[in-house]
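A.B. asks: I would like the atomic coordinates for the input below:
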Amino acid sequence: MIPSIALTRRALLAAAALAPLATRATAQPALPKLRVGTLKFGTLNWLLDTIRAEKLDAREGFALESVNFAGGQATTVALQAGDIDLIVSDWLWAMRRLNDGEPMRFAPFSTALGALMVAPDGPVKTLADLKGRKLGVAGGAVDKSWLLLRAYAKARLGADLIDICEPVYGAAPLVSEQLALGRVDAVLTFWPYAARLDARGFRRLLDMKEVVTGLGIDPSPPLVGYVWRTAIMGEKGAVLASFLRAAAAANTVLATSDDAWTRIRPIMQAADDAEFTRLRDYYRAGIPGSFGEPERASCDKLFAVLAQLGGADLVGQSPRFDRALFAPIGE
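C.D. replies: Now for the predicted structure:
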C-alpha cells in the first residue's frame, strides 16, 4: 500500500506541474494595446467609455487603455515622448510639428466648434455691438476661434475686433463666469462651455461654423481630431485603423441611443437635466461625417487665414500646408 500511495502522490505532483503548461498552451494571445491620452474631464472620455461599454475594442481586436492628464500640454508632451499612442488635439498643432520635422497624422474627432455667447437681455445683439465692449476669449491671443472671429469681423465690419473691443483672455470656465457676473459683455468659448451657458439661458449670437463658412470656407472642416506620430504606423497602423472603426461605431451609438447617454452621464459633470441635454445635443451635432477632398481643401483655406493672422506664434517660422497630415491609414 505504501509504494502505491507514493506512486499516486508522484503522479499528482507531475500533473500539477504540467497544468500551468497546458493552461499557457491554450491561453489566448494578448490583444495589441492602444494607449490614448485624455483629459480627466474631456469629451473624449465619453467616446472611450462608450467603446468599452459596447465592447467595440474587443470586437475590433485591440485593448484600449486610457491615460489621464491634467492639461492639454501634458498630453502633447507625452505623445511626442512616445509615452502614449494617440491624443485629441487640433490639426494646426500637428501641422506645425510636421513642418518642424516631426511627422504626424490626423483624423477627425469632432466638427463642433465654439460660439460667441451673450446674455439674452444684454447690450450685445449683433457683432457690431461689440464695439467698445469687453469680450471674454477662452484661451489666448492666438486661439483659433478668436483669430477666425477677427477675420470675420474685418470682412463684415471693416474693422479688427482687437481694435474696437477689449478682449479679456482666460480659461473657459473663468470667462463663462465673467459673463454670468456681467463683467464681460460677450464670451467666445469652446463648444462644451457654450453648451453649458446655453443651458443657463445665455444666447448663441454666432456659431463658429457660421464664421468659417462666412469666410468662404465651405464645407466647414473639423479643427479637432485624433493625432498620432507617423513613426508608429509600422508597428501600430492596424491597431490605429481598428480604433478609428471602433470610434465611428461608438459615435453611431451616441447619435442614436439616449440610453447610451444615460450611461455616461456620471462622467459628464452636468449640473442639471438642461445642461445634460445641451451637452448631448452639441456633441451629436459635431459627430464627423465624411472627410474627403472637399474637407481637405477647406483645411487648406483655413490654414491660410489662420497663418496670416496668427503668424509664427501659431504656425511656426516655416508655415506650409501639407496634405500628408490628413492621409488615411494605408496611404
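A.B. asks: only C-alpha atoms for contact and neighbour calcs from this point on.
C.D. replies: Fine.
A.B. asks: tell me the secondary structure for residue 226?
C.D. replies: Taking DSSP: H, G, I helix; E, B strand; the rest coil as the rule, one finds residue 226 in the strand state.
A.B. asks: what residues are up against it?
C.D. replies: Residues in contact with residue 226 (C-alpha atoms under 8 Å, 6 or more residues apart in numbering) are 86, 87, 88, 89, 106, 107, 108, 109.
A.B. asks: Show the subsequent helix or strand relative to the strand or helix carrying the last one.
C.D. replies: By that I understand residue 109. Assigned by DSSP states H and E, residue 109 belongs to strand 104-110. Next along the chain after strand 104-110, taking DSSP H and E as the criterion, comes strand 115-118.
A.B. asks: List the neighbours of stretch 207-223 that are in contact with it.
C.D. replies: With C-alpha under 8 Å, 6+ apart, stretch 207-223 has contacts from 90-92, 108-116, 145, 148-149, 151-152, 155, 288, 294-296, 298-299, 301-302.
A.B. asks: Following up with a second sequence; could you model it the same way so I can compare the two?
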Amino acid sequence: MRKIFAVVALLAAAGCSVAPGAGGGRETVVIGYQSKTINTVTAGTLLRGLGYFEKQLGDGYRVEWQDYDTGAPITAKMVAGKIDIGSMGDYPLLINASRTQGTPAARTEFVSVTGYNLRGGLNSVVVPPSSQVRTLADLKGRKISASVGSAGHGTLVQALERAGLDAATDVEVVNQQPPVGASALQSGNVQGYAQFVAWPGLLVFQNQARLVYDGSALDVPTFHGVVVRQAYAQEHPDVLQAFLRAQIEATRYLHEHPVDAAEAVATATGLPPEVVYLYNGRSGVASFDVTVKPPLLSAMRHDEKYLKVIGADFTDVDVTKFANDSYIRKAYGGSYDADTASTANPAKITGRDDACGIAAEDQATAGELWLAGEDRLRPAATPTCLLRQIAAATTGGKTVRAAYVPDTTTGTHWFAGKSVWVRDPSAGADDVFKPFTTRDGAEAFVKEHSRAEIVGYDEALKAAAGGASR
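C.D. replies: Sure thing, here's the model as predicted:
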C-alpha cells in the first residue's frame, strides 16, 4: 500500500490524474488542503494518496489538489470561487464563515470533521530547548511566532488570558507561516512558537524545541473539518457525496492501518512517521471521526470571542446555519446519530503488555513502543510498564524509534523521552512513574502528592528496569 501511495502521490505532483483517460472534456473539482496539517489527512494527504475520491467520482471529473500551509489562502480562494471543497482548523473555519456568510454566491457550509481533541491537545506552545522559560507566563515581554487567525493562535490567546497575560500588550505576536516561525525560533528571532499539529511535535522530536504549554490544559475542544461552497454543493451534490464517502473510507483505513497510514503520510509530506503517528496513531492526540459533534459546535461558538480579541476582520457567525451535517449524515448511514454521540477514540491501544504481564486496556494509561525493524508497535499497560519495555529492548540491542505515553492529567500522548517524569512511591508497582507533557503539569502533581518528586527520564528508565517502586 505504501508503494501504491507513493506512485499516486508522484503522479498527482506531476499534474497527472490517477483516473483512467485523464484529460479532455472532464470537469475539474478543486480541493484545498494542508498536507502537513496532519489532523486533516482524511480529507487531504491520505485521501489524495489513496485515490478514494477519484474512484468514487469515476471518469467524469478531474481532481485538482491545492496544498497550503494554513487555512487562510484556502478561504481566500473559496471566496473567489476557485476552490470548491477545503479543510482547515476550527478558527479558520469561523473566519471562512465570517468572510462568506454575507455574500450568497460565496457562502460556505461546514459539512464534516476530520479529527479532534476534546481537551485542545492539537495546539501547543514550544520554546528553544535551552530556554529558561518554564511556564507560559515566563514569555511575558517576549516574541511569540504564530499564524494569526489559526487554531494555534487562538489557543495562545486563551492560554495567555488564563495565565494573567494580555496577548495584545504583554507579548509580541509575530505573524508567520509555520515553517518560517520554526526557522525564527531556531535563529532566536522569536522566543516562543505557538502552532497547530504537527509543527510543535516535529520540532520537539527533532530536538529543536521543548514543550512549554500543552493545549490540553485549556480543556476546550479543538478540531479540523471540511467546508464546501454552498452553491457548489447544491449544483454538484454527487461530487460532495463522493468526497464524503471517500473521507469516511479514508478514516476507516487510518483506523485499521495506523502504521501504514502514518508512513504513507510521512512519505508524501517529508514529516517523520514517528511524528505523524504521535497525532494520528492508536489513541493518538487526534481522534478521527467525520461526525459533527455538539461539543465541537459549542467550542466553535466559544472561539468567536477570541477571534475578536485577535483583531481579525471578523463578524459574528451563526454556527447553527454554518454547520450542516445533512450531507455527511446521508453519506454515513443509519449509525450516524449513535456515533455522533460517542467521543471515544475509535483507534484504541490493545494487546498484552509483555513487561508487566497484563492487558493494555485502559486508554488513560496505555502507551506504545515502536522499535526499529518492527511493523507493529508494542502495547504498554502503563507508563511504568513502557519504561520497562524500553529498558529491556535497549539492553537487548534494539533501537527505539519512538515511545508514546499519555499525560497523567490530560491524557495527551507525547514522546516518552521528551516527557517530564514524576516518581510517586505511593502508587502501585506498575504505576510508580508518571509522565507529563510539561513541567507545569508535573509540578502541579507533585504539589498535590507529598511523596512524589520529579526525576529525569534516564533515572526513571533505570529505576523501572530494576523494578524499583519506592
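A.B. asks: Do you know the score for how well these two fit?
C.D. replies: Once superposed, chain against chain, the TM-score is 0.72 (TM-score structural alignment, normalised by the length of structure 1); 284 aligned residues with a C-alpha RMSD of 3.2 Å.
A.B. asks: Narrow the contacts of stretch 207-223 of structure 1 to those that are buried.
C.D. replies: Those of the contacts of stretch 207-223 of structure 1 that meet the buried threshold are 90-92, 108-116, 145, 148-149, 151-152, 288, 295-296, 298-299, 301-302, by 16 or more other C-alpha atoms under 10 Å.
A.B. asks: hang on, isn't residue 182 of structure 2 packed against residue 194?
C.D. replies: No. The pair formed by residue 182 of structure 2 and residue 194 falls short of the contact definition of C-alpha atoms under 8 Å, at 9.8 Å.
A.B. asks: Between the two, tell me which one has more neighbours.
C.D. replies: Each of residue 182 of structure 2 and residue 194 has its neighbours counted (other C-alpha atoms under 10 Å); residue 194 has more, 29 against 25.
A.B. asks: Which secondary structure state is assigned to the more buried one?
C.D. replies: strand.
A.B. asks: Aligned counterpart of residue 94 of structure 2 in structure 1, please.
C.D. replies: With TM-score structural alignment as the criterion, residue 94 of structure 2 lines up with residue 92 in structure 1.
A.B. asks: Spell out the residue ranges of the strands in the stretch 251-400 of structure 2.
C.D. replies: Here the stretch 251-400 of structure 2 has its strands, by DSSP state E, counting those that start in this stretch, at 287-288, 352-353, 358-359, 367-371, 378-380, 400-406.
A.B. asks: For residue 41 of structure 2, find the nearest of these.
C.D. replies: Nearest of the strands of the stretch 251-400 of structure 2 to residue 41 of structure 2, taken as C-alpha to C-alpha: strand 287-288 at 9.5 Å.
A.B. asks: average distance between that closest one and structure 1?
C.D. replies: Compared with structure 1 after the fit, strand 287-288 of structure 2 shows a mean deviation of 3.7 Å (mean C-alpha distance after the TM-score superposition for structure 1).
A.B. asks: Which elements pack onto that strand?
C.D. replies: strand 108-117 (3 or more C-alpha pairs under 8 Å, 6 or more residues apart in numbering; DSSP states H and E).
A.B. asks: tell me what the strand it packs on is packed against?
C.D. replies: helix 90-100, strand 222-229, helix 230-235, strand 287-288, helix 319-322, helix 326-332.
A.B. asks: whereabouts in structure 1 does the third one align?
C.D. replies: Read that as helix 230-235 of structure 2. Going by TM-score structural alignment, helix 230-235 of structure 2 sits over residues 230-235 in structure 1.
A.B. asks: of all the helices and strands packed on strand 108-117 of structure 2, which lies closest to residue 457 of structure 2?
C.D. replies: Closest approach to residue 457 of structure 2 among these (C-alpha to C-alpha): strand 287-288, 27.8 Å.
A.B. asks: Which residue comes closest to residue 45 of structure 2 once chain neighbours are left out?
C.D. replies: Nearest non-adjacent residue to residue 45 of structure 2, counting by C-alpha to C-alpha, 6 or more residues apart in numbering: residue 35, 5.2 Å away.
A.B. asks: Now do the SS call for that neighbour.
C.D. replies: Assignment for residue 35 of structure 2 (three-state DSSP): coil.
A.B. asks: That one and residue 264 of structure 2: what is the separation?
C.D. replies: Taking C-alpha to C-alpha, to the nearest Å as the criterion, residue 35 of structure 2 is separated from residue 264 of structure 2 by 12 Å.
A.B. asks: Tell me, how many residues neighbour the nearest residue to residue 258 of structure 2 once chain neighbours are set aside?
C.D. replies: Leaving aside its chain neighbours, residue 258 of structure 2 sits nearest to residue 281 (5.3 Å; criterion: C-alpha to C-alpha, 6+ apart). Residues lying near residue 281 of structure 2 (other C-alpha under 10 Å) number 28.
A.B. asks: Same check on residue 13 of structure 1?
C.D. replies: Neighbour count for residue 13 of structure 1, taken as other C-alpha under 10 Å: 12.
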